[in-house]
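A.B. asks: Please work out how this folds:
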Amino acid sequence: MTEAVEYDVVVLGGGPAGENIVDRTRAAGLSTALVESELVGGECSYWACVPSKALLRPVLARAEARRVPGLSAAVQGPLDTAAVLAHRNHWVGDWKDQGQIDWIDSTGADVYRGHGRLYGVRKVAVTSPEGEHHVLSARHAVVVATGTRAVVPDLPGMAQARPWTSREATSAQQAPGRLLIVGGSVVGCEMATAWQSLGSQVTLLARDAGLLPRMEPFAGELVADALRAAGAVVRTEVAVESVVRDGPTGPVTVVLKGGERLEGDELLMATGRAPRTDDIGLDTIGLPAGKWIEVDESCRVPGHDWLYAVGDVNHRALLTHQGKYQARIAGAAIVARAEGGTADTGPWGAHAATADTRAVPQAVFTDPEAAAVGLTLAEAERAGHRVRAVDYDLSKVSGAGLYADGYRGRARMVVDLDREVLLGATVVGPGAAELVHAATVAVVGEVPIARLWHAVPAFPTISELWLRLLEAYRG
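C.D. replies: Reported below is the predicted structural model:
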């Protein structure tokens, strides 16, 4: 190894969380190095949030336009799949990260390309693609922001079948004729929505009783109904036992429990995520490799006052916006401690991540969109809260009818009856993703129901649903 190069902060992983650490520490004048083994910008920029939204936006825009009188007749034809894919390619920079590198350079941070591993206390060893070796030493903090990877179950024939993961599903350059999707959570539902509309015949297979199992049950029901109406096959409570690929480029067959066989041209396994911690040197500091990294509320690793973990890798909330939030918290804590203070000092007060455990917003860009924040009814009851769920049919909101003919959707708020504040809310319907932040503010701020009466929604918007929910709560 070469002689160590010293920085105030070394960041291992250049996705959104890592980039936000760089932003915060450099703004405070701390010297910072960023280590990235693939593309600076990470999973979200190239294989997840950005490309999936680029694929889905034309799908949702066409679906909504088809429900608008005077416009519907003009948008009955198929999508221009080639144009959609080209637009997606543009948004991911054709999988080149020069734009992100330029931004890092503008902050004054240094980028090291290559595989980084912890090399004992406050040190990171980097091996570049060309075989060069560097050792980076951190005066104040090393931050692990290596994210997650897709999990593919070890079923008979799976390795030989060469299934898609979310990466292939968001970067494919043509629509497969028949796409089998295993997994009924966010990735499975969004990719089913996208590729069914881009020319594939989609069959979605879910292990659970419904889709989107971490949301209110009605969210998965409405999404499943819409997928079926679009021509997709949706099956729940099914299990895949083995997979067979016919030759290098032939069709793929999944064998279900009970022996039924389903054939497709490609197979997407949307079956979960695992932390990318198996080869980053955790063992050199006494932590288990391949596991999620436990952190405190400032995202510091207990027992290691110099080590932080932000984003998916700490398993608090596997969402890009929550990883960026954690990075802002951790960055502020690192700066405060580097200046001789504590995580309780600084211009923003206490540097503690709390929104990633009790008020996590999420948007699923299916048709209809599904958005939620906080606890579902079942989660609130399991946590021991005395609660009441209030539901409302979104089609009865004036703004919904003006938004689109035949608007179909549903909303629910979960109220803590002892404190009369919102613990959670779910909205499903066209445009629902833009409604969730209002609910997030109410949940995070613990705004009393009595005060929410005075948050008057503009007429005629779909946001009027909050008035209708409050009326239903009052009875």
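
A.B. asks: C-alpha only now, for contacts and for neighbours.
C.D. replies: OK.

A.B. asks: Outside of the longest helix along the chain itself, list whatever touches it.
C.D. replies: As assigned by DSSP state H, the longest helix anywhere in the chain is helix 320-338. Outside helix 320-338, the residues that touch it by Cα atoms under 8 Å, 6 or more residues apart in numbering are 16-18, 20-21, 24-25, 28, 30, 44, 49, 140-141, 298-300, 308, 310-312, 317, 342-346, 351-353, 355-356, 360.

A.B. asks: could you flag which of these are buried?
C.D. replies: 16-18, 20-21, 24-25, 30, 44, 140-141, 298-300, 308, 310-312, 317, 342-346, 351-353, 355-356, 360 (16 or more other Cα atoms under 10 Å).

A.B. asks: These in strands, which ones?
C.D. replies: Mapping the buried ones among the contacts of helix 320-338 onto strands (DSSP state E) picks out H140, A141, Y308.

A.B. asks: can you pull the contacts of the last one?
C.D. replies: With contacts defined as Cα under 8 Å, 6+ apart, Y308 is in contact with A141, V142, V143, V144, V295, C299, R300, V301, A330.

A.B. asks: my guess is the first one meets D8, correct?
C.D. replies: Yes - at 6.8 Å, A141 counts as touching D8 under the criterion of Cα atoms under 8 Å.

A.B. asks: contacting residues for the residue nearest the centre of the chain?
C.D. replies: Centroid-nearest residue in the chain: L319, 3.6 Å away (criterion: Cα atoms, centre = their mean). The contact partners of L319, by Cα under 8 Å, 6+ apart, come to G311, D312, Q362.

A.B. asks: Enumerate every residue touching the last one.
C.D. replies: When you say that, I think you mean Q362. L319, A371, A372, V373, V436.

A.B. asks: give me the element the fourth one is part of.
C.D. replies: What that stands for is V373. For V373, the host element (DSSP states H and E) is strand 370-374.

A.B. asks: For the comparison step, fold the sequence that follows:
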Amino acid sequence: MTTTSDVAAFDVIVIGAGPVGENVADRAVQGGLSVAIVERELVGGECSYWACMPTKALLRSTAAVRAAQRLPGAREAVTGGLDTAAVLHRRDNFASHWKDDGQVSWLQQAGITLYRGQGRISGPRTVDVPDSTGDGNGTVTLTARHAVVVATGTSALVPDVPGMAAAAPWTSREAATAHTVPARLAVIGGGVVAMEMATAYAGLGSVVTVLARDGVLPTAEPFAGERVTETLEKTGVSIRVGAEAHAVRRDDTGTVHITLADGEQVEADELLVAIGRRPNTTDLGLEAVGLTPGAWLTVDDTLRVLDAHGGPVGDGWLYAAGDVNRRVLLTHQGKYQARAVGDLIVARARGAHVDDRAWGRHAVTADERAVPQVVFTEPEVASVGLTAAAATEAGLRVRIVDHDLGAVAGAALHADGYDGHARMVVDEDRKVIVGFTLVGPDVAELLHAATIAITAEVPLDRLWHAVPAFPTLSEVWLRLLETYERPA
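C.D. replies: Predicted coordinates:
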């Protein structure tokens, strides 16, 4: 029998203590509100332990070796193979060895109260959490004076393919945390996670086969997927565009057998499924407030959750930030949303009237037009804003401006045989950039300049006065502007 053992009141309750939930809570506390945060797993969330940090740690060592091999003198110094154990140990350090002591300490110092367990909404402004004290059968009921924020993120989507569940495939979590490198790895998917992990494990010595039904990086500019495909295939990765798994079986020896639609068999020691994400809303008690468990949470531009009729739930007390609202499934954009929603809650708690887009920087707009993303493949893909196809589909009159990044003086100095490409998409009616994509070694650090140009809607004639330093890769900005001025 479950009994209520305690009741606690706070100004704000946040469900989910990943980067998004932490930022909401921190912003609200800084605004003078009391905050409780509820977490069922590790404080710090997916990014800290199973995604951004450990995966980039896996990728970095092989990227450093490749960079050295592109430079005479440095190339000769690289005489040994990659130390896989050292790479995995460094990865473990970045994941804090899957312990959240440091993150919990930060919550305490920030004045945020932590409750561990699965938080469930039981009514307006009310969240129930299992009581970790006593016999474990009780419940702590938390009440919020002002707001409840759902920041529970997403989990890997695993397709309903015959035999898939019994074969115990890897998801992004297992790929990020594995302590042995499989001799053969098959990857289902062609998106960011699939291609980054194909890059990582190929660098660590696996024979990798990618089954990319919908292509490689299908939402990026086409040249991005083409260049990643070309480079990975040169390293021995087999990429099967259009291939679709129809059945999966793991035999008694541990070998995974994947039957494709055409009957071909692919064998591997491990299978990674990376085809998308699903919202962590199944066990949140959404039905208590008229919402559908397991569904994405639709929000307005101040991140209030909307009901089936398109209005705020109740009087607008329920918010959703980060991946769970499906606006943009990226950590940095979730943290951007978190800062906005934390400030909005504080403002409303103080009696301010806040309408969508009517409250300056706190209406969430950047995740519509200026979303930056880096894919840490070989080569890197860095993009922000719209692709040419998306801009055209949005009804813009666009001009596409391309330039060979390898022809920039800074690229030649950066690495012998530097191979890269840059594209800016210009809205011809307003003469501003609406999309920017870079492909090449170490292009990630070039991206923020493009993000600023798109977010601030800097006119092209003003960008001429932003003189890039010579000789750096940033000189590509000058070359793109020169290309734009030539007749189309």
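
A.B. asks: so where is the strand holding V373 of structure 1 in structure 2?
C.D. replies: The aligned range for strand 370-374 of structure 1 in structure 2 is 381-385, by TM-score structural alignment.

A.B. asks: before we move on, the earlier item: out of the contacts of L319 of structure 1, the closest to A159 of structure 1 would be?
C.D. replies: Within those, the smallest distance to A159 of structure 1 is 25.6 Å, found for D312 (Cα to Cα).

A.B. asks: Need the counterpart of that closest one in structure 2.
C.D. replies: So, by TM-score structural alignment, D312 of structure 1 is matched to D323.

A.B. asks: ok, now which ones touch that match?
C.D. replies: Applying Cα under 8 Å, 6+ apart, the residues contacting D323 of structure 2 are A151, T152, G153, T154, P279, L329, L330, T331, G334.

A.B. asks: which residue lines up with F94 of structure 2 in structure 1?
C.D. replies: Matched by TM-score structural alignment, F94 of structure 2 corresponds to W91 in structure 1.

A.B. asks: nope, P54 of structure 2 is what I meant
C.D. replies: With TM-score structural alignment as the criterion, P54 of structure 2 pairs with P51.

A.B. asks: Look up how far T126 of structure 2 lies from the equivalent of G286 of structure 1 over in structure 2.
C.D. replies: Aligned counterpart of G286 of structure 1 in structure 2: G290 (TM-score structural alignment). Distance, G290 of structure 2 to T126 of structure 2, using Cα to Cα, to the nearest Å: 14 Å.

A.B. asks: and the two? which has more neighbours close in?
C.D. replies: T126 (19 against 13; other Cα atoms under 10 Å).

A.B. asks: I figured the more buried one hits H146, correct?
C.D. replies: No - if you go by Cα under 8 Å, T126 of structure 2 and H146 don't touch, sitting 10.7 Å apart.

A.B. asks: list residues touching both of those two?
C.D. replies: Joint contacts of T126 of structure 2 and H146 (Cα under 8 Å, 6+ apart) do not exist.

A.B. asks: still on that earlier bit, other SSEs contacting the strand holding V373 of structure 1?
C.D. replies: Applying 3 or more Cα pairs under 8 Å, 6 or more residues apart in numbering; DSSP states H and E, one finds that strand 370-374 of structure 1 makes contact with strand 362-364, strand 421-428, helix 436-444.

A.B. asks: out of these, which comes closest to R468 of structure 1?
C.D. replies: strand 421-428 (13.1 Å).

A.B. asks: what does the closest one correspond to over in structure 2?
C.D. replies: So strand 421-428 of structure 1 is aligned with residues 432-439, judged by TM-score structural alignment.

A.B. asks: buried sites along that stretch?
C.D. replies: V432, I433, V434, G435, F436, T437, L438, V439.

A.B. asks: Can you tell me the closest non-neighbouring residue to the second one?
C.D. replies: Across the structure, with Cα to Cα, 6 or more residues apart in numbering as the measure, the residue nearest I433 of structure 2 apart from its sequence neighbours is V426 (4.4 Å).

A.B. asks: Checking my notes, the one you found in a helix, right?
C.D. replies: No - using DSSP: H, G, I helix; E, B strand; the rest coil, the secondary structure at V426 of structure 2 is strand, not a helix.

A.B. asks: Now do it against Y49 of structure 2, distance only.
C.D. replies: According to Cα to Cα, V426 of structure 2 stands 38 Å off from Y49 of structure 2.

A.B. asks: got it, and A340 of structure 2?
C.D. replies: Distance from A340 of structure 2 to Y49 of structure 2, by Cα to Cα: 25 Å.
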